[in-house]
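Enquirer: This is a predicted model, with the sequence first.
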Amino acid sequence: MSKLVVLVCGGGNGAHTTAGLAAYRENMESRVLTLFKDEAERWTNLMKENDFTVQVSDANTNTSTDLKAKPTIVSKDPATVVPGAHLIIFTMPAFAHPTYFEAIRPHLDDGAIIIGMPGQPGFEFQCFDILKDKAKSCTIMSFESLPWAARILEFGKTVQILGTKASLMGSIINAKTKPPHDPLQSMQKVLGSNPVLKQTSNYLEPYLLTKAIVHPPIMYARWKDWDGKPLDKVPLFYQGVDEMAAKYLSGVADELMATAKAFQSQNPKLDMSHVIHLTDWYRQDYAKDITDKTNLMTCLQTNAAYDGLVHPMIEKDGKFMPNFGYRYLVEDVPNGLVVTKGLALIAGVKTPYTDEVLLWCQKTMEKEYMVDGKLTGKDIQETRCPQRYGYSTIDDLVSIL
């Protein structure tokens, strides 16, 4: 088998980790495309004088393993790195996906495998919309979340994996042109033995398994009754979840389950059996990290992979104010909650929890997505909901399978 050429798109935590892991594997070439400012130049210059290291931490044994290997090239020029790439992995936030789709489009080889990791809800809609006929010659994959919790310790030098999921679900839309490498096996080689990658029955399952709906309900529960006064201390995010936050989070997850069941009952082609409740997902994917699996609240509170992670805040004069411009809202509402709301509308499922959270989010963001329970707001073109792309029925959704 020829060398697997992996192109990692992005420059953040996920890109650093994926590029480092791919570079470390045998018979694999790792490339990076980052379009943000001078990231490519900075990363390239740093690797001239330094190693590139992926630190793999094990919270259970309190040990760490260093994997040292450099990507072959880090570039801002898609013409340099896209041709010849077998796997093209999107690891940047969803708001940046359109820019990267536009950048890679002229240079894509037939048979390329495009992977959203995570794709976030609406990834396939946007992929087909921007790549057009090019998309038909590519295999399109999308995973429900990142494989691990990771953070950059030193840009262009060191990234740390804090916790790795036990398994990860991903969808595959096969291309007309068969790729030279098996999509799922190739991605597994990049990541290593964990997480174990599993294929969903269709691209809609990851949308309803999505972790893009986790952040908005937690933000809503914490800040909906906030008095506007600055805090003396930054509150914990996941491990600070209380019964109120767990109620809304579980309620939204219930609505995703109901949408999945409605799809399957209305169209037998849509096997939605992989869609499980958020609580069960945490018990499964963070099995080694969670010490109390009693319920959703305890799963979050006792997850070692979330140790010390806090609410996004803005500091001023030693006091702290919530940062409502952080990705937990600006990313996960238009590319998460609005998309799942759109799917629920198509399925005919009522979503009182989603609606309550969404109304607060859009008011806080000064956006208008939902009006009178419908996705007809003036800012809907900024989202990836199916209605934006002309998908209004279940048959429409099935048509791209």
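Expert: Looks like it arrived, so ask away.
Enquirer: contacts and neighbour counts: CA atoms only from here.
Expert: OK.
Enquirer: buried residues in stretch 309-328?
Expert: Neighbour-count burial for stretch 309-328, counted by 16 or more other Cα atoms under 10 Å, picks out His311, Pro312, Met313, Glu315, Phe320, Met321, Pro322, Phe324, Arg327, Tyr328.
Enquirer: Could you double-check that the first one sits in contact with Pro322?
Expert: Yes: taking Cα atoms under 8 Å as the contact criterion, His311 and Pro322 are neighbours in contact, 7.4 Å apart.
Enquirer: before we go on, here's another structure to hold up against the first:
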Amino acid sequence: MARSKRVSWAVIGAGHGGQALAAYLALKGEKVSLHNRSAGPVEAIRRQGGIRLRGAVTGFARLEVVSSDMEEALDGVRVILVTVPASAHRDLARAMAPYLQAGQIIILNPGRTLGAVEFQHVLRENGAPPGLTVAETETFIFASRRVEPGVSRINRVKRKVHLAALPAYRTASVLRQVRHVLPQFVAAANVLETGLSNIGAIFHPAPTLLNAGWIESASQFDYYHQGITRGVARALERVDEERLAIAESYRVRAVPARRWLAAVYGTRADDLYTAIQRTKAYGGLKSPASLEHRYVFEDVPMSLVPLADLARAAGRSAPVMESLITIACALTGVDWVKKGRTLASVGLGGMGVEEIIDFVKVGLRKVPHTQTRTTSSWNGETVASDAEAFMGPDAP
């Protein structure tokens, strides 16, 4: 599959989402590059000459480049769509940094919570070039599964997916670049809104952790309809209330989980338990086979940990989230706070609510009067080089 000068998209990750997204774009007539770190899926797709899509979208998609070489996959593309798990974002940003080029747009699909902030921070630390834009979606655009390398099934294409760039005033520019192919992408206020609209933080960790005994007994069950009992659902409602309170502190829109189910699946009920039981799309979806699953290994460190840290920065308590994090650490023997996204680890340590809001909106970070500012250039802008200084421009 030879490189074409017209390649405009790179999809990073050939898993459930990435393989489907690369094929979908190619079937829309776009020139697409697909990267996967391990060579197995790459070789399978190369052997058959592309990816076959089944389900809601059908066809055989031929890609311009399929490679496990990052430099080859990123060369000359305009938009880079990251589809790897959020727990891999840090390492991926390090791997991508040497091969990025000015003007490229990187979209995390999705970012989970503080994903774009972390990705941009790691790019800075690893010498990425100026003129890059990092953005994120609140959720993945499809409900899809990789049947095997080279074959994917798209069960549903979502009608609307919110997207925000960092800083927020760049969102409109990103949407102009992608909407001709992905009209489902619509503007969110900022990356706090996309991160606080992370419904996976509600529906993934708590039911898994609260059903740990059942999961570890090697007996799979219906994850939603059996695993989310009335008691578990009450715990989910508490987590959701904490998420909504955090969103209120940062002045962003967040939809309650019950309303989200109504909007996405058309299920309506007076309580979350009944709404989940009435959601037909959840029927038959099996529980994780073990606790070593992304519902814990991704959603705890990349969703619950940053949400709880945002709550602390706002002076709010999030006792149920904190308890779930503690339980996850105890059950797995892993310090998920240390491994997770915190405000300090993504470069926002010591900032208050207003400073965080300013940062995601216009890229500003205040400098204490006692510090001396020195400047350098990143992202095509003059920025201060110390950790507490301005990290971006005023909004135009």
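Expert: Perfect, thanks for sending it. Quick caveat: nothing in here was measured; it's all calculated off a predicted structure.
Enquirer: quick revisit: so which of the buried residues of stretch 309-328 of structure 1 belong to helices?
Expert: Among the buried residues of stretch 309-328 of structure 1, the residues falling in helices (DSSP state H) are Arg327, Tyr328.
Enquirer: What is the nearest of the buried residues of stretch 309-328 of structure 1 to Phe36 of structure 1?
Expert: Distance ranking of those against Phe36 of structure 1, using Cα to Cα, places Arg327 first at 16.6 Å.
Enquirer: residue in structure 2 matching that closest one?
Expert: Across the two structures, Arg327 of structure 1 finds its equivalent in Arg294 of structure 2, going by TM-score structural alignment.
Enquirer: From Arg341 of structure 2, how far out is that match?
Expert: Taking Cα to Cα, to the nearest Å as the criterion, Arg294 of structure 2 is separated from Arg341 of structure 2 by 15 Å.
Enquirer: How many residues are close by the residue lying closest to Ile380 of structure 1 once chain neighbours are set aside?
Expert: Excluding its sequence neighbours, the residue lying closest to Ile380 of structure 1 (Cα to Cα, 6 or more residues apart in numbering) is Tyr369, at 5.2 Å. Counted with other Cα atoms under 10 Å, the neighbours of Tyr369 of structure 1 add up to 25.
Enquirer: Tyr369 of structure 1 and Lys363 touch, don't they?
Expert: No: using Cα under 8 Å as the test, Tyr369 of structure 1 is too far from Lys363 to be in contact (9.7 Å).
Enquirer: so what sits against both of the two?
Expert: Both Tyr369 of structure 1 and Lys363 lack any common contact, where contact means Cα atoms under 8 Å, 6 or more residues apart in numbering.
Enquirer: show me what contacts the most centrally placed residue in structure 1?
Expert: Geometric centre of structure 1, nearest residue: Pro118, 2.9 Å, by Cα atoms, centre = their mean. With contacts taken as Cα under 8 Å, 6+ apart, Pro118 of structure 1 has the following neighbours: Phe90, Thr91, Ser142, Phe143, Glu144, Ser145, Leu146.
Enquirer: To which residue of structure 2 is it aligned?
Expert: Using TM-score structural alignment to pair residues, one finds that Pro118 of structure 1 aligns to Pro110 in structure 2.
Enquirer: if I pick the aligned residue in structure 1 for Thr274 of structure 2, what's in contact with it?
Expert: Taking TM-score structural alignment, Thr274 of structure 2 has Thr298 as its aligned residue in structure 1. Applying Cα under 8 Å, 6+ apart to Thr298 of structure 1 gives the contacts Asp292.
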